[in-house]
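Peer 1: Only the shape, not the letters, is given here:
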């Protein structure tokens, strides 16, 4: 097949003060076995050496283009990238992560051979001591003919049956350019802008939409210590709860999507309540327990720790968070 007949992928790469990991991320793009891509690096007002590194790679490989702008946040940077895409497909890539060498080749093969509008592949967290599975993939776990509602479950259902593909992350999908027309990131969101974007995209899809997912890790998400700090986790949980609450307005209360999203919001609320109890705040506990009692979509195991009042619930929450922190302390996070 000639070069002109190979689909072109526009890769949107928002960059802000990530000099320590940027080169490794961009090298993982250069190492892709599928060569027909264009990397759009949006330097979002970096004050470290990220701008210089981006410019260096644009000189090193003509497939990279750099756009420098004043700092406006990751959502604005991605929107700038969307305004500059070309070719047939769009992919979002974060500049501290790594792609498997065959990610684009596998994704483009599956999306074109089945004529789908998007394909989802797996992501895997990695720490300083993680051995990344970068060898050639021979056993891809492909699930075909995923319905529109099943895609929504994959986005927002915590216990969805796949292993690596769960979550509303934009970087685990290759998109046909046409389906992203008039879909933008919310520039007011600093975190969980991905979930909001996925929800907007979902609403724009045809009711008979079909897709697939590859439940094999092809994207490697760097786990940094800043995200493991409890204060940062609380802030992110509040943001996630607010995001999911706001997205509920997009759906009818009797719809399957509303039920899925509302349960995801409840899961976030439970995590927030656990942290509040460990900090001695139980003013909202009665209302929280009332909410749990009103639900028919949660198990007795989930509800039981909160049945006997705030004192028992606090002990349970402290034990849960202590176990979580012990586990986190054993992990070798990146700085």
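Peer 2: Cool, the structure landed. All values reported here derive from a predicted model rather than from experimental measurement.

Peer 1: okay, CA-based contacts and neighbour counts for the rest of this
Peer 2: Fine.

Peer 1: longest helix anywhere in this structure?
Peer 2: helix 256-278 (DSSP state H).

Peer 1: buried set for the helix or strand hosting residue 68?
Peer 2: Secondary-structure element containing residue 68, defined by DSSP states H and E: strand 64-69. By neighbour count with 16 or more other CA atoms under 10 Å, strand 64-69 contains the buried residues 64-68.

Peer 1: could those residues go into a markdown table alongside distance to residue 21?
Peer 2: As requested, these are exported to a markdown table (distance: CA to CA, whole Å):
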| residue | distance to residue 21 |
| --- | --- |
| 64 | 17 |
| 65 | 18 |
| 66 | 17 |
| 67 | 19 |
| 68 | 19 |
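
Peer 1: Of those residues, just say which sits nearest to residue 172.
Peer 2: Closest approach to residue 172 among the buried residues of strand 64-69 (CA to CA): residue 64, at 20.7 Å.

Peer 1: what's the spacing between the nearest residue to residue 34 once chain neighbours are set aside and residue 89?
Peer 2: Distances taken as CA to CA, 6 or more residues apart in numbering place residue 105 nearest to residue 34, at 4.8 Å, with adjacent residues excluded. According to CA to CA, to the nearest Å, residue 105 and residue 89 sit 13 Å apart.

Peer 1: Pick the one among the buried residues of strand 64-69 closest to residue 47.
Peer 2: residue 68 (11.7 Å).

Peer 1: dropping in the other structure now:
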């Protein structure tokens, strides 16, 4: 598993987050840490993990944003599978073991799983899958359109070769809401999805962090840009899906 970790000014959370990676019961993984020109101690904290040969550290000389950093991670990745991890979030220690076993067993191209929001306390570890369902590509698109699938890229595991062979499956650089187009692009290049339901969530998503990308502030210029980005990417998504799935015209509209 290649784990892409974009790092930017997360010194308060980085140790805890990287430790949840290091403790994974599944040992065959690489962690591609990319510091996106942080101005705090994030890079120095990340350096400490280089004593573990599975951890690799790179640095952007200028701030590329989340999309540009993840795209660089895709190019640097060498594993069979790819997984995205945000450095203020946490993972249950057995997540990779469960995901790799499931993607092999189901012979799916893509796994999607549920997550748990948290703000302060570390949630309990996940130990079991409650429900599992499988879908073909058309059914998966319908799930996405009906908002029964999350667009968050860290809620998926897929094969790195799919991304390497299809340069379209990248994050739009310089835009907010980068996941709007990434997941639709990815789904159109898979045959089968497995959807997993963990009893306590398979990914622990930290909310209400001051300074995070999703942190709300009342800056009018920032808000205007976010609205423009959202409209632009929704339009791209609409046009792309309309072109490729004429049989789903009503759902797409």
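Peer 2: Good, I have the coordinates. As the structure is a computational prediction, the values presented were derived from the model and not from experiment.

Peer 1: what's the TM-score here?
Peer 2: Scored against TM-score structural alignment, normalised by the length of structure 2, the superposed chains reach a TM-score of 0.86; 240 aligned residues with a CA RMSD of 2.2 Å.

Peer 1: dump the residue contacts of the residue mapped onto the residue nearest to residue 34 of structure 1 from structure 2.
Peer 2: If you follow residue 105 of structure 1 across to structure 2 using TM-score structural alignment, you land on residue 97. Residues in contact with residue 97 of structure 2 (CA atoms under 8 Å, 6 or more residues apart in numbering) are 24-26.

Peer 1: Of the residues you listed, keep whichever come out buried.
Peer 2: Among those, those classed as buried by 16+ other CA under 10 Å are 24, 26.

Peer 1: re the thing from before, where in structure 2 does the helix or strand just after the strand holding residue 68 of structure 1 align, residue-wise?
Peer 2: Where DSSP H and E defines the elements, the next helix or strand beyond strand 64-69 of structure 1 is helix 74-83. The aligned range for helix 74-83 of structure 1 in structure 2 is 66-75, by TM-score structural alignment.

Peer 1: got the buried residues for the matching stretch?
Peer 2: Buried residues in stretch 66-75 of structure 2 (16+ other CA under 10 Å): 66-74.

Peer 1: can you pull out the strands in the stretch 1-150 of structure 2?
Peer 2: With DSSP state E, counting those that start in this stretch as the criterion, the stretch 1-150 of structure 2 has strands at 2-7, 30-35, 55-59, 81-84, 110-113, 116-118, 129-136.

Peer 1: how big's the offset between the second one and structure 1?
Peer 2: In this case it means strand 30-35 of structure 2. With mean CA distance after the TM-score superposition for structure 1, strand 30-35 of structure 2 departs from structure 1 by a mean of 0.5 Å once superposed.

Peer 1: Just the buried residues of that strand, please?
Peer 2: By neighbour count with 16+ other CA under 10 Å, strand 30-35 of structure 2 contains the buried residues 30-35.

Peer 1: The last one now?
Peer 2: Within strand 129-136 of structure 2, the residues that count as buried by 16+ other CA under 10 Å are residue 135.

Peer 1: list the contacts for the residue nearest to residue 13 of structure 1 when sequence neighbours are not counted?
Peer 2: Closest residue in space to residue 13 of structure 1, ignoring its immediate chain neighbours: residue 41 at 4.7 Å, by CA to CA, 6+ apart. Contacts were defined as CA under 8 Å, 6+ apart; by that measure residue 41 of structure 1 touches 12-15, 54, 64-67, 81.

Peer 1: Between all of those, which two are separated the most?
Peer 2: Most distant of those, by CA to CA, are 54 and 81, 14.6 Å apart.
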